[in-house]
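A.B. asks: Give me a model of this one.
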Amino acid sequence: MTWTQVYNPLGNIGLSALVAAIPLFILLYMLGVRRSKGHHAAIVGVTSAVLLAILVWGMPAGLAISATLNGAMFGIFPIVWIVVTAIWVYNMTVESGEFEIIKNSLASITDDRRLQALFIAFAFGSFIEGTAGFGTPVAITAAMLVGLGFNPIYAAGICLIANTAPVAFGAIGIPIVVAANVTQLDMMHISQIVGRQLPFLSIIVPLWLVVTMCGWKRAMEVLPAVLVAGICFAGTQFITSNYVNPYLPDITSAVVTIVGLLVFLKVWKPANVWHFPNEKPAATGGVKLQYTTGEVLRAWAPYIILAVLVFLWADDKYLKLKLSLLNIDKAMPWFTISWPGLDGLVMKAAPVVAKPSPYPAKYVVNIFSAAGTAIFLSGLLSLFIIPNYGFGRAMACFGRTIKQLIYPIFTIAMILGLAYIMNYSGMSSTLGLAFTATGALFPFFSPILGWLGVFLTGSDTSSNALFGSMQKTAAQQIGVDPNLTVAANSSGGVCGKMISPQSISVATAATGLVGEEGTIFRFTLWHSIAMILFMAVLTYLQAYALRWMLP
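C.D. replies: A predicted model of the protein is given here:
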């Protein structure tokens, strides 16, 4: 028997939205005020959401529990699968001693922590976001920065902030593709608008990172390199998203930024080398490369293989390069599972949809084509390159990695369970409808809605799937270009990535800060708020006074 969603159970959309936000307030309070451990905040948040779904929104208890379990399983696979494999590859390079070579090779380019952050957190992280997405870049880059000697809290925090710039075009542009699919709008048009919003943020993110690390005075010492990174990334992002396609902006921007920084640092060095205050004094005269070119390439090989494989894994329709082995997924009878007790049993209703329609609940077990599998395979292939590190040691390391990540695994599963119960109960739609009731001010709140969606789900893709149709409908009602509000959902969503409990769990797992999720949340919260307010004002101006900026 089906159940139809109710979006205004209390008879007042503002009051209903306020009650729907209670699980979010709980997360904010426990992480931001009490600094609770992530798994504690997650279990309280998801429990409150289930109770509200049953008692206020009238969702049958069986459906509520099934939706929560569906979300938890999605958290475990494919999200946790990515995190575990990424940290495993890093742990192997550390255990084998190869990471010492990586540290020396990077220090020989620059021993300055500010510039290392630009290379790893910003540029390399953007490349990984463009190829894999879904938590992979933060997991890899945060672990690398800690290995280099970064303060763990700053390593986690700046990797989360750096991940802002590329998120809208992550995983070969999948957030834009999903936004176009759910709204039936032109994909390239959405890409062009996002490409006329995000570059304003992308150009200042490198400076934002450096100022966060060391303050304005020290940031000015590396301003030339910061400008090179920002201009290379933002300029390439604008050109690719507007004149090429939405699949490649992250990859092209990252490559141009890395090359630009490498070339620039051949002719320019900062007057002072900066390290964190609690580190040993920076060496004078620079760091000498202590290894041969072959040894350096061997040490970096696991990450080179990883980058190549996740690139090949990303999209078989667009790249035409995915290995035929991946088609095994489609031949498996369990490739797509109709989630028991949920699939087709929840009905969406007006005004979220034009006519009542079933809310599907499919669980996709695409084990061979998942990004985590590409990372796992890169680890196995690396065993042929890493000296004196066989399969037995690798599997023992894999087991230790899972044990290391027990609490983050639980937290991620609970946070995805929270997202799913809010979606299937209609609570997320209640929040969205409250924003759409703002009338002519809606363009200001449009990116904030995307920000909320990413906070809830940890994914710009999921936020676009959740709120894309609402953005289009609300814009049409007030006479604003719907392409703008749909694009703003994605552009605003990137600002919520750094405070999403799912993303924070990944960052704490990668940096050994499990249990310090509240500390990282407080670290990133004000950065997130400042960025989303900037995006909200920009979208409002583009809707009216700056309409000429739109394609």
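A.B. asks: use CA for all of it now, contacts and neighbours both
C.D. replies: Fine.
A.B. asks: buried residues in stretch 94-103?
C.D. replies: V94, S96, E98, F99, E100, I101, I102, K103 (16 or more other Cα atoms under 10 Å).
A.B. asks: now swap in stretch 166-178 and tell me
C.D. replies: With burial defined by 16+ other Cα under 10 Å, the residues of stretch 166-178 counted as buried are 166-178.
A.B. asks: I have a second one here; can you model it like the first so I can compare?
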Amino acid sequence: MLTLLAILPIVILIVDLVVFRRNILITATVVAVVAIAIAVGVWQIEPLLVPASFLKGGLVALDICLIILGALVFLNLLRSLGIIAAIEYHLGRISPDSRVQLIVLAWLFGSLIEGSAGFGTPAVIIVPLLVFIGYPPVFSVAAALIGNSVNSAFGAVGTPVRIGIGELATPEIIQTGAGLGGIVCVIVPVLLLGMMTARLREGRDFFVDALPFALFSGIAMAVPYYFA
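C.D. replies: Below is the predicted model:
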């Protein structure tokens, strides 16, 4: 019962926005009221903590907005200076193979950005880059978000690990999480390659020929992921 109450605000948010397509401000207000009622009425949280929680949430949201704003400014700066064209040129020099370019951008470069900034910044930067070099917009969004999955543990210089799981007193949980994350690290670039193969409706050879590079890029992430 408590679990259902805990997820009720999230369910209301999804249903209101996706099913009923209501205004986001109205939905957010309803969700906030429900969350406050559950927190105070069920979990007996001190009423004074409610405005403090709102303030903390607002500051976190402001932090994220500033990071995303900085990423957009950075992207427009790259575009105005012609650096995006240079990136496209050097990608072609690294490999003219579009499969390799996809993995380098969506997985490897996206992981680098995630480690330095976090908060979804890779999607903001990688999606336009993929579109600029010729990938369809929907495919670019999907590839960037999938590439920015397991590497989020390194987000913002390892904040989720240092502040989150790093404070757990059970090494077994940390080791298990690192092992599972390492496995996913190998799966993600292979999945990106499979997506591209399906998108272009290519045959088995198109997938198999680039599979060694996909596996290598996954292992290259899995090893530091596990030991870090």
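A.B. asks: Of the buried residues of stretch 166-178 of structure 1, just say which sits nearest to D316 of structure 1.
C.D. replies: The closest of the buried residues of stretch 166-178 of structure 1 to D316 of structure 1 turns out to be I172 (Cα to Cα; 10.7 Å).
A.B. asks: Looking at the buried residues of stretch 94-103 of structure 1, spot the one nearest M422 of structure 1.
C.D. replies: Among these, and counting by Cα to Cα, the member closest to M422 of structure 1 is V94, at 40.1 Å.
A.B. asks: so the closest one makes contact with I102?
C.D. replies: No. V94 of structure 1 is beyond contact range of I102, at 9.8 Å (criterion: Cα atoms under 8 Å).
A.B. asks: For Y154 of structure 1, see how far away the alignment partner in structure 1 of L192 of structure 2 is.
C.D. replies: Applying TM-score structural alignment, one finds that L192 of structure 2 aligns to L209 in structure 1. L209 of structure 1 sits 10 Å away from Y154 of structure 1, going by Cα to Cα, to the nearest Å.
A.B. asks: S16 of structure 1 too?
C.D. replies: Counting by Cα to Cα, the gap from S16 of structure 1 to Y154 of structure 1 is 38 Å.
A.B. asks: other SSEs contacting the longest helix along structure 2?
C.D. replies: Taking DSSP state H as the criterion, structure 2 has its longest helix at helix 49-80. Other elements packing on helix 49-80 of structure 2 under the criterion 3 or more Cα pairs under 8 Å, 6 or more residues apart in numbering; DSSP states H and E are helix 121-132.
A.B. asks: Which helix or strand lies directly C-terminal to the helix it packs on?
C.D. replies: Using DSSP states H and E, the helix or strand that follows helix 121-132 of structure 2 towards the C-terminus is helix 137-147.
A.B. asks: and that following helix with helix 121-132, angle?
C.D. replies: Here helix 137-147 of structure 2 runs at an angle of 150 degrees relative to helix 121-132 (axes from the mean of the first three to the mean of the last three Cα atoms, to 10 degrees).
A.B. asks: What's the average distance for the helix or strand that helix 137-147 of structure 2 is followed by when superposed on structure 1?
C.D. replies: From helix 137-147 of structure 2 onward toward the C-terminus, using DSSP H and E, the following helix or strand is helix 155-159. Mean deviation of helix 155-159 of structure 2 from its aligned counterpart in structure 1 after superposition (mean Cα distance after the TM-score superposition for structure 1): 3.7 Å.
A.B. asks: How far off centre is helix 155-159 of structure 2?
C.D. replies: 12 Å (Cα atoms, centre = their mean, to the nearest Å).
A.B. asks: counting contacts, what elements does that helix pack onto?
C.D. replies: Checking 3+ Cα pairs under 8 Å, 6+ apart, helix 155-159 of structure 2 ends up next to helix 110-116.
A.B. asks: In structure 1, what stretch matches the helix it packs on?
C.D. replies: Helix 110-116 of structure 2 corresponds to residues 125-131 in structure 1, going by TM-score structural alignment.
A.B. asks: Residues touching that stretch, excluding its own?
C.D. replies: 135-138, 140-141, 159, 162-163, 165-167, 169-173, 248-251, 253-255, 307, 310-311, 314 (Cα atoms under 8 Å, 6 or more residues apart in numbering).
A.B. asks: same thing but at 6 Å, please
C.D. replies: With contacts defined as Cα atoms under 6 Å, 6 or more residues apart in numbering, stretch 125-131 of structure 1 is touched by P137, P166, G170, A171, I172, D250, I251, A254, V310, F311.
A.B. asks: Could you do stretch 4-13 of structure 2 as well?
C.D. replies: By Cα under 6 Å, 6+ apart, stretch 4-13 of structure 2 touches V31, A35.
A.B. asks: Going by neighbour count, which residues in that stretch are buried?
C.D. replies: Buried positions in stretch 4-13 of structure 2, judged by neighbour count with 16+ other Cα under 10 Å: L8, P9, I12, L13.
A.B. asks: The second one matches what in structure 1?
C.D. replies: Just to be clear, that refers to P9 of structure 2. Per TM-score structural alignment, P9 of structure 2 is aligned with P23.
A.B. asks: tell me which element its match is part of?
C.D. replies: Using DSSP H and E, the element containing P23 of structure 1 is helix 22-28.
A.B. asks: just F134 of structure 1 next, same as before
C.D. replies: Residue-wise, F134 of structure 1 maps onto no helix or strand under DSSP H and E.
A.B. asks: number of nearby residues for it?
C.D. replies: 26 (other Cα atoms under 10 Å).
A.B. asks: before we move on, the earlier item: to what extent does the match of helix 110-116 of structure 2 diverge from structure 2 after superposition?
C.D. replies: Stretch 125-131 of structure 1 sits 1.9 Å off on average (mean Cα distance after the TM-score superposition for structure 1).
A.B. asks: Also stretch 62-71 of structure 1?
C.D. replies: Mean deviation of stretch 62-71 of structure 1 relative to structure 2 after superposition (mean Cα distance after the TM-score superposition for structure 1): 2.1 Å.
A.B. asks: where does V60 of structure 2 sit relative to D16 of structure 2, distance-wise?
C.D. replies: According to Cα to Cα, V60 of structure 2 and D16 of structure 2 sit 24 Å apart.
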